[in-house]
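Trainee: with the input below, show me the fold.
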Amino acid sequence: MKRFSRACITLLLSAVLILVLSACRSDTGNAVTVKPQTSIKVYISADTANNEIEKKINDAFTAKTGIKVEYDVVPGDDMYKKIDMDLASSASTTDVIPLTNPLPLDKYVKNGYLLPLNELLEADHYDADQIHGKYLTKYEGLIYSLPDNVSMWAVFYNKKIFDDADVPYPPSEWTWEQYIDTAQKLNDPSKGIYGSYMLDFDIYLFMLARQHNISAYKADGTSNYDDPIFKESLKFFGDLGNVHKIQPSWLDYQTNKLQWDGFMSGNYGMHLIGNWYTGLLTNSKDFPKDWKWGVTQIPTDGKGTNNFGVAYNHAVNKRSTHPKEALEYVKFKAQYAANMRGILPALADPAAQAESVKQIAELSNGSVTVDDLSKAFFDNRLGYVQEKNIGPAAAEYSTIILQESDLYLRGERSLDKTVQAIQEKADAAILKEMNKKE
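Mentor: Purely as a prediction, here's the structure:
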């Protein structure tokens, strides 16, 4: 089975390489002419630097453009700690900056770290609005990045764990109560198996609020964390590990340094995560497994029925010494990287996303069908909203939520005091940013 998966990936990469070598579509612009010796540097996390498909993407890019790619590898769990320091000190000329969600994009635009791309895109006849549509982010008409892939959340599950526990696979529509009940049936402490797995991303701490599309900001820009839905959301997440015990508690997760790709270990029945996770599930070289997987839509509480997600972007450093070549890389990623990884592209053309879903099903080695993926991602009664809280001091607001919630989730502070602290500190950060603009 593993051989078959690798063969599929090889054929896919070969097909994409042939495509990009032959020419881009007429509406995506032409590549600049560069010397073969030209190199650009790209920030990349240490755990991604050795990814086989990432190397294949770069090889295809170099074959098409003659531009070589060098990595600026960032160690540790938080890639943006180093990037923040580099950009703030004016020390970095690393050409391309990956933006895994809108928060670093928002921060870097406000701090003046990114190169506006409009003029270069126009000179290259690249119509970003036509190509990327609603996935394109602008700041007062300026484009600072291009989206690579689009994420919406879903529940991925390990079919082997369900089969061993004699538990039916999750339905296409379901509630949080059903999710908890299912996870409890899958729990098997004797085998080290949990029914559920969630990470330490900020969205987990307020996901009910996003499902209800309740903003973290009031109309005047101040914090809206006194809305009861945020208190309910934090308690709900904490109870999954501390009360229902269907997944590692927050303290266990932090103390044991559990990993973002832990679901691939085969020890968890279900994983609530963005659909970018299909890139791991279909990559048997870097993430081998001996079990099949399934996917279904995110649960709801019956009233808040929105799904949520983000677009993954790439931007050009304002101090890049090769801005045109860096933009070629950003464009290439935006047009081809998602398909090569087996995830959903951030392209406006519905046919491109339909083809991507078909491709993911083919790469799944019989785990899922096109219908399974379509129902989980698109063909359902869920709405779709931005995952992150975007507004004044957005990145700092996110950090405050994580830091202050940590005390509650560890059992060191009450829920009411935690929510109050988040609102007060967020308001202070928001006021500070607003005062800078005046």
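
Trainee: rest of the way, CA atoms for contacts and neighbours
Mentor: OK.

Trainee: pull the longest helix from the protein.
Mentor: The residue-count maximum for a helix in the chain (DSSP state H) belongs to helix 415-437.

Trainee: quick one: that helix to chain centroid distance?
Mentor: Centre-to-centre, helix 415-437 and its host chain are 26 Å apart (Cα atoms, centre = their mean, to the nearest Å).

Trainee: contacts for that helix, please.
Mentor: 221-226, 230-231, 235, 392-393, 396-397, 400-401, 404-405, 407-408 (Cα atoms under 8 Å, 6 or more residues apart in numbering).

Trainee: this one as well, want them side by side:
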Amino acid sequence: MEKNKYRTASVSLLIFGMIGLSLAGCSSKNDAGGASSSVPTVSPASTEMAAPVAKKEAVTLKWYSTSGNANLPATKTLLEAYKAYSGNTVELETVAGDGDVIYKKIDIDLSTSGTVDVIPLQNPIIHAKYANSGFLLPLNDIYKDAGVDYEKKFGKYLTKFSDKVYMLPTGAGTWAVFYNKKIFDDAKVPYPKGEWTWDQYVETARKLTDSSKGIYGSSFPDYDNTFYLLAAQRGISGYKADGTSNYDDPAFKESLQWLGDLGNKLKIQPSWLETKSKKIPYDAFMNGKYAMQFTGTWFAFAPIDMKTYPRDWKVGITQPPVDPNGKNMIGITSGNGINKYSKHPKEAADFVNWLADNQYKYGGSGTPARVDLTKEDTDKIFQEMAAKFPAADGITTEDLKDVFLTPNLGLKPEKITGSIAAEYGKIILQEGESYLVGQKPLDDAVKAIKSRADEAIEKAKTSKN
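Mentor: As a prediction, this is how the structure comes out:
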């Protein structure tokens, strides 16, 4: 879910807002070691809602927000709606700027306990960082006492750390395959639809690749998680039970070799060396020379934007291929947690639960991370989303539900998180690239990743102690 190495959920979800995902504007256990101006009329889901927390008097909660989010009319409407529901006021602790800049302030505040109650967790790396640092309040007991069945409401979108829940998700971002219907039609190849495997994807890409016309059958983004895609879909942890790097698991080696073969041997997509030397951009699919683009569903903003990306060919969208050893998509969830030192933990938990139930109605939260919504609710969401695509593309409500909800697939984290989440990704990129461009043998690159990761894990452990 990223554009430059790691696109945060905040950016992804704002893009969802752009495409109108029924909104007004704008994994499974993780493998950790240890809005616009109007509000849509989405009807409330006919699912169990937690009753407001019984209070002797109203309280005021504080919630971190970027300046961009704070200035959205939809945010004001959301906070007014919550006050009407609960009687409590939520004030925004606004941080200038957007994206990850907010976490510089949050880091400083939480190191001294802080006075802000609710913490936005924009992606799995941030979520894992604060959960592992002991900054977040475990929510299991609070929600058990309040009668909130988060397992039923969020299913595969609920992330746990050693069986502890620190966040209720408000939105989910997954991956998909966007495809150029003209290239398929010219090659007389059927459009992909529904569940399929990577072997089928590769075979399809081979049929569509035409070097004489400069057409590639496939395109992958240059993100570190593509280096271990197969391992991620199988749910292979980046850490062993003792907390050390698990990158010597054969699945990681297989994944890196497989990625390299797509460009270096099969030549169904640009090699890593070509991608880097020619500086092929993340949105190159829109130039009409790629049959298929495997990327995050946030990329839907591009085919919708006919002004920036004018085209005379049609776009289709389908589910991501699966590894035969694990029928899982990859993705991220975002949501909110609670400062362990909050003076109003029960009220904050009520707000976090209300956001998880309702934020998608107000914009900026992406695909709802709820598995208990009614068919009427989900139909409305994706009808409005489908209407944003050019009519000529022929993308239907059912097409989008099939891709974004993927009820036939499980969900695994797209990133290795844990104790050295950000550094792990950098190490994988640096050492993995040395193999992809022919500088190191495969075994040497994998060994280097594990060795450097183990050093970083030990350093983080020492620093924490």
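
Trainee: quick one: TM-score?
Mentor: The TM-score (TM-score structural alignment, normalised by the length of structure 1) is 0.72; 422 aligned residues with a Cα RMSD of 4.9 Å.

Trainee: residue boundaries of the strands in the stretch 251-400 of structure 1?
Mentor: Here the stretch 251-400 of structure 1 has its strands, by DSSP state E, counting those that start in this stretch, at 268-274, 293-296, 306-309, 311-316, 383-386.

Trainee: distance to Asn339 of structure 1 and mean neighbour count added to these, as a markdown table?
Mentor: Formatted as a markdown table, the strands of the stretch 251-400 of structure 1 follow (distance: least, Cα to Cα, whole Å; neighbours: other Cα atoms under 10 Å):
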| stretch | distance to Asn339 of structure 1 | mean neighbour count |
| --- | --- | --- |
| strand 268-274 | 16 | 24 |
| strand 293-296 | 19 | 23 |
| strand 306-309 | 18 | 23 |
| strand 311-316 | 14 | 25 |
| strand 383-386 | 22 | 16 |
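
Trainee: got those as TSV, with distance to Glu424 of structure 1 columns?
Mentor: Converted to TSV, the strands of the stretch 251-400 of structure 1 look like this (distance: least, Cα to Cα, whole Å):
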stretch	distance to Glu424 of structure 1
strand 268-274	30
strand 293-296	38
strand 306-309	26
strand 311-316	30
strand 383-386	24
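
Trainee: mind listing what the residue nearest to Asp149 of structure 2 when sequence neighbours are not counted touches?
Mentor: Take Asp149 of structure 2 and drop its neighbours on the chain: the residue closest to it by Cα to Cα, 6 or more residues apart in numbering is Tyr143, 7.5 Å away. The contact partners of Tyr143 of structure 2, by Cα under 8 Å, 6+ apart, come to 149-150, 349.

Trainee: contacts only, for Lys164 of structure 2.
Mentor: Applying Cα under 8 Å, 6+ apart to Lys164 of structure 2 gives the contacts 138-140.

Trainee: go again with 7 Å.
Mentor: Shown in contact with Lys164 of structure 2 (Cα atoms under 7 Å, 6 or more residues apart in numbering): 138, 140.

Trainee: can you give me the strands for the stretch 101-250 of structure 2?
Mentor: Along the stretch 101-250 of structure 2, counting by DSSP E, counting those that start in this stretch, strands occupy 118-121, 168-180.

Trainee: any chance of CSV for those, columns distance to Glu203 of structure 2 and mean neighbour count?
Mentor: Formatted as CSV, the strands of the stretch 101-250 of structure 2 follow (distance: least, Cα to Cα, whole Å; neighbours: other Cα under 10 Å):
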stretch, distance to Glu203 of structure 2, mean neighbour count
strand 118-121, 39, 25
strand 168-180, 15, 25
